[in-house]
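Participant: Prediction below, plus the sequence it came from.
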Amino acid sequence: MTDEPIIEGVGLNLTDMSPGRTDLLPEILARYRAIGCSHVELTARRLDFVVAGRLNVARAEAVGEIVAEAGLVPVLHANHAINLMDPDAEDLHEAAAAASIAACARLGAGSMVLHSGVLPADLHAAEGPARRAAERDRLRRLGDLAGQAGVRLAVENLIGKPGAPRVAYGADPVALAEQLAEVAHPWVGACLDFGHGWLSAHALGFDYMAAIEALSPFVWHLHLHDNFGRSGHSPDPGDEVTLGIGDMHAPMFMGSIPWAGLLPRMRFRPRTFGGIELNGRYRAEAATVVATAHAIAAHLNHGTPLQNPYKDALQ
């Protein structure tokens, strides 16, 4: 056991916030603080920190002040659109990532999530290794910027399905671990999305426990949520809940991720952030979910036994 905690802080995301409505932030963040959040994961695509690849200085500074007044520590999820393997506008995507790092510096955010790269299936088949090499070069340059700003970059595992029109190599946590090992930059690590991995394991046929364990030594940012490992999509998200399909972003232990067997195998880096990516339809459960995230942190930090708050809820 090191002197540093494995999990340092937990906090909810802002994915369901109305775009651009910074006037709503004080009330939202006060509620987060009241239910036990120490951090908040700011969602870039809701807050427009980057415009056309450039930093929106006024927005970053204004949000930074609001978060500080709320007494929370910010982290940032950079825009989903940033794709360091983009075949048509790689320089723009790298500029947007660099501007996002600059936003972190203005916000006082010490961790930033980036999605791992994706490619059209035909281009992946023809140029996959070369495109991954280009992503490594870009991650190293961004890592240099991140180091100067004191921001830990966290590359996230995505969702993969056989025959999909776009291929996310990072849907396989082992492939993402191999990519990060080759990047070999002290400011570039991983964001582990437990739910993405669970869906991808069932769709692609890899061993979830072993794959997540292989990625875990690179991890210093978590996305905590749950699902049932069943691929699928419905125009009505309520139907997805009824059938237990897709990327539900449900409370931990409400789905079928094997938390009790999985967590003891994790070898996260010290001071990993325990981010909670909760679907807005479950906000009534937010206090329970935050308490569960604290329990997961205590389990990893001190070996405290886990409790399943939904053990008798679904019958």
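Facilitator: Noted; the coordinates are in hand. Numbers count the residues shown, from 1 in each chain.

Participant: going forward, measure contacts between C-alpha atoms and count neighbours the same way
Facilitator: Will do.

Participant: which one is residue 26 nearest to, not counting chain neighbours?
Facilitator: residue 66 (6.4 Å; CA to CA, 6 or more residues apart in numbering).

Participant: three-state assignment of that neighbour?
Facilitator: The assignment at residue 66 comes out as helix when based on DSSP: H, G, I helix; E, B strand; the rest coil.

Participant: List the buried residues in stretch 26-34.
Facilitator: Residues 29-30, 32-33 are the ones in stretch 26-34 that count as buried (16 or more other CA atoms under 10 Å).

Participant: how about JSON lines for the residues you listed, with distance to residue 262 and secondary structure added?
Facilitator: Listed next are the buried residues of stretch 26-34 as JSON lines, based on distance: CA to CA, whole Å; DSSP: H, G, I helix; E, B strand; the rest coil:
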{"residue": "29", "distance to residue 262": "31", "secondary structure": "helix"}
{"residue": "30", "distance to residue 262": "33", "secondary structure": "helix"}
{"residue": "32", "distance to residue 262": "27", "secondary structure": "helix"}
{"residue": "33", "distance to residue 262": "29", "secondary structure": "helix"}
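
Participant: export these to a markdown table and tack on distance to residue 237?
Facilitator: Below are the buried residues of stretch 26-34 laid out as a markdown table (distance: CA to CA, whole Å):
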| residue | distance to residue 237 |
| --- | --- |
| 29 | 26 |
| 30 | 28 |
| 32 | 24 |
| 33 | 28 |
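
Participant: Comparison target, given below:
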Amino acid sequence: MKIGVKIWPDKVDYALKIAGHADFIEVMAKRGCDFSFLSEIDLPFVVHAEHGDLGINYADSAKLALSRESLGFAIQLADRLEARAIIVHHGYLDGTPNTKAENTLRFLKEVRDNRILIENILVKEKFNGIEAEHPFSTPEKMKFLMEQTGRGFCLDLSHAQASSAALGLDYMSMLEQFMRLKPRHFHACGGVEGEPKDMHLHLWEGNLNIGAFRRMLPKAAWVTLETPCDLEGQIRDIEIMRG
């Protein structure tokens, strides 16, 4: 198993410190940032494309040009870093006529890059104070999205738990269903069972069954930790995930 950490480009000093303890770095491809510090890190990379918190929505036809620019930047950064994967969020519906699930399908079909992996995200989330729905949050709908676009899958433990809570389902059962989609990458953090939100806690915080999740993983799994960026805490997270 390879265990990495998620880094935003403003965390330069921290990235250089935690790199000595991780197997790889997953970096957020935020446009307008300086990524030159990554040349000092002698590790493999994974790239995460911008998402809803940064104004990107693949389901919004009015933002098509912006989506293309954003994902294009992520692809260029992945080329530069020789990244093995590019993680994307599939977009959300906010009740406006421009946002439709079909727009996500169309957009992800047009981008021909086998490194792109679609991450499962929350059933509902707020953007700019507006509650929005993510249309492909369940295993069944993710399977449909993958089949229609030809893209691979990134399984996020915390998102699966939050989605199962929102739908009143058992989260371990949902994880098992997601595992049948043969994820090519994984995200993990701590959380609270039954809470319909992504909490990004350390692995020892909350009450998610991290051991059961770890036992589900293939031996060659690549797992990104999305836990708080404090050195001692993330070193402990890495040790827990290694088992």
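Facilitator: Nice, thanks for sending it over. Here the structure is a predicted model, which is why all the values come from computation and not from measurement.

Participant: which of the buried residues of stretch 26-34 of structure 1 lies closest to residue 92 of structure 1?
Facilitator: Among these, residue 29 lies closest to residue 92 of structure 1 (CA to CA), at 31.9 Å.

Participant: Which parts of structure 2 are strands?
Facilitator: Secondary structure of structure 2 by DSSP state E: the strands cover 2-7, 24-28, 45-48, 86-88, 116-119, 124-127, 130-133, 152-156, 185-188, 222-225.

Participant: Out of the ones you listed, which is closest to residue 205 of structure 2?
Facilitator: strand 185-188 (12.4 Å).

Participant: Return the residue of structure 2 aligned against residue 167 of structure 1.
Facilitator: Counting by TM-score structural alignment, residue 167 of structure 1 corresponds to residue 133 in structure 2.

Participant: which residues does its match contact?
Facilitator: 92-94, 123-125 (CA atoms under 8 Å, 6 or more residues apart in numbering).

Participant: What is the most widely separated pair among these?
Facilitator: 94 and 123 (12.3 Å).

Participant: more neighbours, those two?
Facilitator: Applying other CA atoms under 10 Å to residue 94 of structure 2 and residue 123 shows that residue 123 carries more neighbours, namely 23 against 20.

Participant: quick one: the more buried one and residue 135 touch, right?
Facilitator: Yes. Between residue 123 of structure 2 and residue 135 a contact is recorded at 7.3 Å, counting by CA atoms under 8 Å.

Participant: which residues do the two both contact?
Facilitator: What both residue 123 of structure 2 and residue 135 touch, as defined by CA under 8 Å, 6+ apart, is an empty set.

Participant: Pick out the residue nearest the middle of structure 2.
Facilitator: For structure 2, residue 119 is the residue whose C-alpha lies nearest the centre (CA atoms, centre = their mean; 5.0 Å).

Participant: Now which residue in structure 1 aligns to that residue?
Facilitator: In structure 1, residue 119 of structure 2 lands on residue 156 (TM-score structural alignment).

Participant: Return the list of helices and strands in contact with the longest helix belonging to structure 1.
Facilitator: Identified as the longest helix of structure 1 according to DSSP state H is helix 121-149. Other elements packing on helix 121-149 of structure 1 under the criterion 3 or more CA pairs under 8 Å, 6 or more residues apart in numbering; DSSP states H and E are helix 90-107, strand 152-156, strand 166-168, helix 173-183, strand 188-193.

Participant: Kindly recompute the last result at 10 Å.
Facilitator: helix 90-107, strand 111-115, strand 118-120, strand 152-156, strand 166-168, helix 173-183, strand 188-193 (3 or more CA pairs under 10 Å, 6 or more residues apart in numbering; DSSP states H and E).

Participant: Could you check the angle it makes with helix 173-183?
Facilitator: 50 degrees (axes from the mean of the first three to the mean of the last three CA atoms, to 10 degrees).

Participant: Dump the strands of structure 2 to TSV, plus distance to residue 34 of structure 2.
Facilitator: Putting the strands of structure 2 into TSV (distance: least, CA to CA, whole Å) gives the following:
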stretch	distance to residue 34 of structure 2
strand 2-7	13
strand 24-28	12
strand 45-48	14
strand 86-88	19
strand 116-119	23
strand 124-127	26
strand 130-133	31
strand 152-156	26
strand 185-188	25
strand 222-225	22
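
Participant: need the contact list for residue 197 of structure 2.
Facilitator: For residue 197 of structure 2, the contacting residues are 122-125, 158-163, 165-166, 191, by CA atoms under 10 Å, 6 or more residues apart in numbering.

Participant: taking those one by one, which sit in helices?
Facilitator: Reading helices off these with DSSP H, I get 158-163, 165-166.

Participant: Could you find the counterpart of residue 135 of structure 1 in structure 2?
Facilitator: Looks like residue 135 of structure 1 aligns to residue 104 there (TM-score structural alignment).

Participant: And for residue 207 of structure 1?
Facilitator: In structure 2, residue 207 of structure 1 lands on residue 170 (TM-score structural alignment).

Participant: by how many degrees do the longest helix of structure 1 and strand 111-115 diverge?
Facilitator: Helix 121-149 of structure 1 and strand 111-115 meet at an angle of 170 degrees, taking the same axes, to 10 degrees as the criterion.

Participant: Buried ones in helix 121-149 of structure 1, by neighbour count?
Facilitator: 121, 124, 128, 131-132, 135-136, 138-140, 142-147, 149.

Participant: Please report the distance of the most far-flung residue of structure 2 relative to its centre from residue 59 of structure 2.
Facilitator: The C-alpha centroid of structure 2 is most remote from residue 97, which lies 26.6 Å away (CA atoms, centre = their mean). For residue 97 of structure 2, the distance to residue 59 of structure 2 equals 11 Å [CA to CA, to the nearest Å].

Participant: Equivalent analysis for residue 132 of structure 2, please.
Facilitator: 11 Å.

Participant: go on, residue 184 of structure 2?
Facilitator: From residue 184 of structure 2 over to residue 59 of structure 2 the distance is 23 Å, taken as CA to CA.

Participant: out of those two, which sits in the busier spot?
Facilitator: Counting neighbours by other CA under 10 Å for residue 184 of structure 2 and for residue 59 shows that residue 59 has the greater number, 27 against 19.
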